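Student: pasted the sequence and its predicted model underneath.
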Amino acid sequence: MTVRTRFAPSPTGYLHVGGARTALFCYLYARKHGGQFVLRIEDTDLERSTAESVNAILEGMTWLGLDYDEGPFYQTQRFDRYNAVIDDLLARGLAYRCDCSKERLEKLRVDQMAHKQKPRYDGHCCQRTIDPDAPHVIRFKNPPDGVVIVDDLIRGRVPFANAELDDLIIRRSDGAPTYNLSVVVDDADMRITHVIRGDDHLNNTPRQINILRAMGHEPPRYAHVPMILGDDGARLSKRHGAVSVIAYRDQGYLPEALLNYLVRLGWSHGDQEVFSIEQMIELFDIGDVNKAASAFNTDKLDWLNQQYLQHADPQRIDRLLRPHLGHLGIDPSTGPALTAVIKAQAARAKTLTELAEISAFCYRDFDEFDEASAKKHLRLVAREPLEQIRAAFELLANDDWTAETLKHTVERVAETLQVNMGKVAQPLRVAVVGRAASPGIDETLLLVGKEATLRRIDKALAYIAARGAEA
């Protein structure tokens, strides 16, 4: 048997992280077993489905690198097939027409709840003859007794009594097939062997199994993945921060870091935290996914993203970082080589956005000094070290503006003043960067360049003078 999984999102919004994790699990399971991964767009909700949402899903899948082998298939292009199945079920007495009014159905629901019964359709129209030209829906005739066993790969055996399942609608009065019918037909036609999806679909599964068997098909294996919670224990939503895959991209996360984080939400392999996609494929098993819900932890994602940033090819980060610099109004061609900046700064940033922000000083002057840094390091006592280092830098030829020469120059000024190197380097760092954090002082000066360094030292000296006058 060739393993075939499918990811089947509804295009009523963006690709959120819960959907992305489901897609990842489907992808990994198919790849591990040498199978196929199918993408299906379940767009039968004509009122809410949009082309923009379809594009957002496809864009998210592409960015994550979750390449599908077949699709995307669109359910709206398969209505003829669904209706053919419905007509066959009608002809074989496995479905029937229903013209119950909304008022009757509401009264039935209220009466059942008053008697502490589970609300379900009572089969009123099952034996009635309904005019096919009059408004009506089509209901599937669910078996009246027996038990449906969902042999779930994550949850184990979950029984459902048929007596608890009502005759669900499989075609609406407007002629559109419903979700539970269309998904069953698609899974059968597309030869899906393993359905991996969120546990909010678990209650649909026995109904879908009964429809599959009525069609003459054995059901696939099912695995229902627990939901993702926010760090407060509530279901993950926008109020917890970004939940859209594309939003994480725009905030400067790397796709491999997000995938790594998502695979660890509910699955583990010993104490290992960092996994390449190849390791995920080799080690992942859907049966090892936890039954309990997992909490999304942004701090953990930030840590993982920082690991990937530190070890990624600087040339690749160069390409990804440029748009983030552009958002800050920075043209990276106007300053030092971006790969050099990345090598110096990558370990200091959690995201590409942060990397762009802390590297802006390499390409443009800053407006204000960081208040705490300036208060501590740009004092009157720093004036002489800055004046001395400025004079020494001005004498350097452009060809001598090297890391080694700059380091020696700073050391020589410190020796001349008979102070430790920090008394020179820290005021200099704040003068040049605007804050007290940067790479090594020689590397920082090399990135900033001679002209900007002298100009910024002058700004710092003016700041010190103004501070002294105020005092």
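Tutor: Everything's here; your move. Numbers count the residues shown, from 1 in each chain.
Student: make it CA atoms for all contacts and neighbour counts henceforth
Tutor: Fine.
Student: strands along the stretch 201-350 of the chain, start to end?
Tutor: Here the stretch 201-350 of the chain has its strands, by DSSP state E, counting those that start in this stretch, at 221-225, 228-229, 294-295.
Student: would you list these in a markdown table and tack on mean neighbour count and distance to residue 334?
Tutor: Below are the strands of the stretch 201-350 of the chain laid out as a markdown table (neighbours: other Cα atoms under 10 Å; distance: least, Cα to Cα, whole Å):
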| stretch | mean neighbour count | distance to residue 334 |
| --- | --- | --- |
| strand 221-225 | 22 | 49 |
| strand 228-229 | 20 | 44 |
| strand 294-295 | 19 | 43 |
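Student: could you check how many residues crowd around residue 235?
Tutor: 16 (other Cα atoms under 10 Å).
Student: any idea how far residue 167 is from it?
Tutor: Plainly put, residue 235 is 30 Å away from residue 167 if you go by Cα to Cα, to the nearest Å.
Student: swap in residue 470?
Tutor: Counting by Cα to Cα, the gap from residue 470 to residue 167 is 83 Å.
Student: which of these two has more neighbours?
Tutor: Shown here are residue 470 and residue 167; by other Cα under 10 Å, residue 167 has more neighbours (20 against 7).
Student: my guess is residue 73 is in a helix, correct?
Tutor: No: Residue 73 sits outside any helix when classified using DSSP: H, G, I helix; E, B strand; the rest coil, being strand.
Student: hold the first one in mind and look at this next one:
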Amino acid sequence: MLSGTASGVSQVSVVGEGSGATPVTPRPRLRFAPAPTGLPHLGTARTALFNWLYARHCGGEMVLRIEDTNAELATKAHIDQVLEMLDWLGLDFDGDPVFQSERGGLYDAAVERWLDSGQAYLDDGAVRFAVPSEGVTAFDDTVRGRVEFPNASIEDFVVRRSDGSATFFVANAVDDLDGGITHVVRGEDLLNTTPRVVLLRAALGAADVPMFAHLPLIVDKQRKKLSKRRDDVSLTSYRDQGVLPQAMVNYLALLGWGPPDGIEVRPLAEIVELFDLADVNAAPAMFDMGKLTAINGEYLRSLDDAGFAAAIEPWVRAKPWGEALDLAALSDVAPLIRERTRLLSDAPDRIAFLFAEPETDADDWDAALAAPAGDILDRARAAFAAFTDTEWTADSLHACLRAIGEEFGLKLGKAQAPVRIAITGRSVGPPLFESLELLGRDTALRRLDEARRRLGRTGLPAG
């Protein structure tokens, strides 16, 4: 508790410390307390996740508290975005949300109590809390150890603005105390506000303080704090690019924490079992888009055909050629692109040639159709035309084109290049022969004819 002495020195002590008593450990109760003033960002999501993980790990509770006292910024749309973020990530909370805008009476009562006791005073219409001039205000932080602030470094701070509204510090102190919060898990950027909240709790008669855990900053590759102006920090952006929620949760868990066995990609239930705030690293956590997409790719590869088809469906349906496709058609193409897909937004371009006429890349065309490309196309077209519908299989087409390549002294990779560009429009893409099988004999032959006409009968690229 925060205790005063005759000399005005104050400090925080742990309940039972030095008395030989065994501290009573209440059931962990955490809170996620966002200020909904814009699109939820990565740091907000990481804070929500770490609160949730520890609450579920300990069999405790996590409540949602909306810091909406600034009515101009905390609009309903912004509040809805917070709820959508939690729903997308699969992070539930206990009980109904608490809205600070509905608790003004509690904050007013606290300020009046401080005024009556002489712990606060008026200043140009505002109310300031009188910070002791000597001693330290200290608290325990699971991530950073014992943290101390000399009281002389803490200015008397405003607890009620001149417009009558309570400040952030008051709402935090009152709500954490009233809600029985045992652990406060939040970003490192709020560390310097903590001694003010601790002082206010003590002034309300609190005998102890929560266990704090100030999470490390999230930085970019240049080790600079992620910035809304400079970096893509919106969680919505990553969702729209096609990051799966379970992959995002897995990756966010690694921003400051790591499993003791070093296995980073694992089911959420295992992360919950292993997670402990004591294992959170105080060093800045670097956000790496490459690592996020790699993890997302692992989750995509774990889906079966139907699951992968359902995952890419919204992105495919956004394309004119994809509006009428059903899940069965997407399930058929899933094996062709699942292994190399890292973001769901990449999927439509990789399969577009199967459902619409391909857009040919000019550079790929020039590279793939150097001599003897024309002769290979002629041989492939003639050989493919001889296939019956039942013979039109990936294995048969593979063997056929391999044999054609051998006739020209070419390995399969070189031999299939002109056929691939004719069929798909690009030099790289899904497996060619499985794609040909799905595309069908008639369409494949027509595209080979079109490529041969464009190439010209001389076998050289047409100008």
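Tutor: Nice, thanks for sending it over. Predicted, not measured: the structure shown is a model, and the values here were computed from it.
Student: need the TM-score from the superposition.
Tutor: The TM-score (TM-score structural alignment, normalised by the length of structure 2) is 0.87; 434 aligned residues with a Cα RMSD of 2.3 Å.
Student: residue 199 of structure 2 matches what in structure 1?
Tutor: With TM-score structural alignment defining the correspondence, residue 199 of structure 2 maps onto residue 210 in structure 1.
Student: what number of residues lie near the closest residue to that match other than its chain neighbours?
Tutor: Of all residues not flanking residue 210 of structure 1 in the chain, residue 142 sits nearest, at 7.0 Å (Cα to Cα, 6 or more residues apart in numbering). Residue 142 of structure 1: 19 surrounding residues under other Cα under 10 Å.
Student: residue 142 of structure 1 and residue 88 of structure 1, how far apart?
Tutor: Taken as Cα to Cα, the span from residue 142 of structure 1 to residue 88 of structure 1 is 15 Å.
Student: correct me, but residue 89 of structure 1 touches residue 83?
Tutor: No: using Cα atoms under 8 Å, residue 89 of structure 1 is not in contact with residue 83, being 9.7 Å away.
Student: contacting residues around the residue at minimal distance from the centre of structure 1?
Tutor: Closest to where the C-alpha atoms of structure 1 average out (Cα atoms, centre = their mean) is residue 245, at 3.4 Å. With contacts defined as Cα atoms under 8 Å, 6 or more residues apart in numbering, residue 245 of structure 1 is in contact with 14, 15, 16, 17, 20, 60.
Student: tell me where the stretch 101-250 of structure 2 has helices.
Tutor: Listed from the start of the chain, the stretch 101-250 of structure 2 has helices (DSSP state H, counting those that start in this stretch) covering 104-117, 168-178, 194-203, 235-241, 245-253.
Student: in structure 1, point out the residues matching the shortest one.
Tutor: Think helix 235-241 of structure 2. Aligned by TM-score structural alignment, helix 235-241 of structure 2 falls on residues 245-251 of structure 1.
Student: what does residue 421 of structure 2 align to in structure 1?
Tutor: In structure 1, the residue matched to residue 421 of structure 2 (TM-score structural alignment) is residue 430.
Student: three-state assignment of the residue lying closest to its match once chain neighbours are set aside?
Tutor: In space, and not counting its chain neighbours, residue 430 of structure 1 is closest to residue 436: 5.2 Å by Cα to Cα, 6+ apart. Classification of residue 436 of structure 1 by three-state DSSP places it in coil.
Student: residue 436 of structure 1: neighbour count?
Tutor: For residue 436 of structure 1, the neighbour count with other Cα under 10 Å is 20.
Student: over to residue 320 of structure 1?
Tutor: Using other Cα under 10 Å, residue 320 of structure 1 is surrounded by 16 other residues.
Student: that one -> structure 2?
Tutor: Taking TM-score structural alignment for the superposition, residue 320 of structure 1 sits opposite residue 311 in structure 2.
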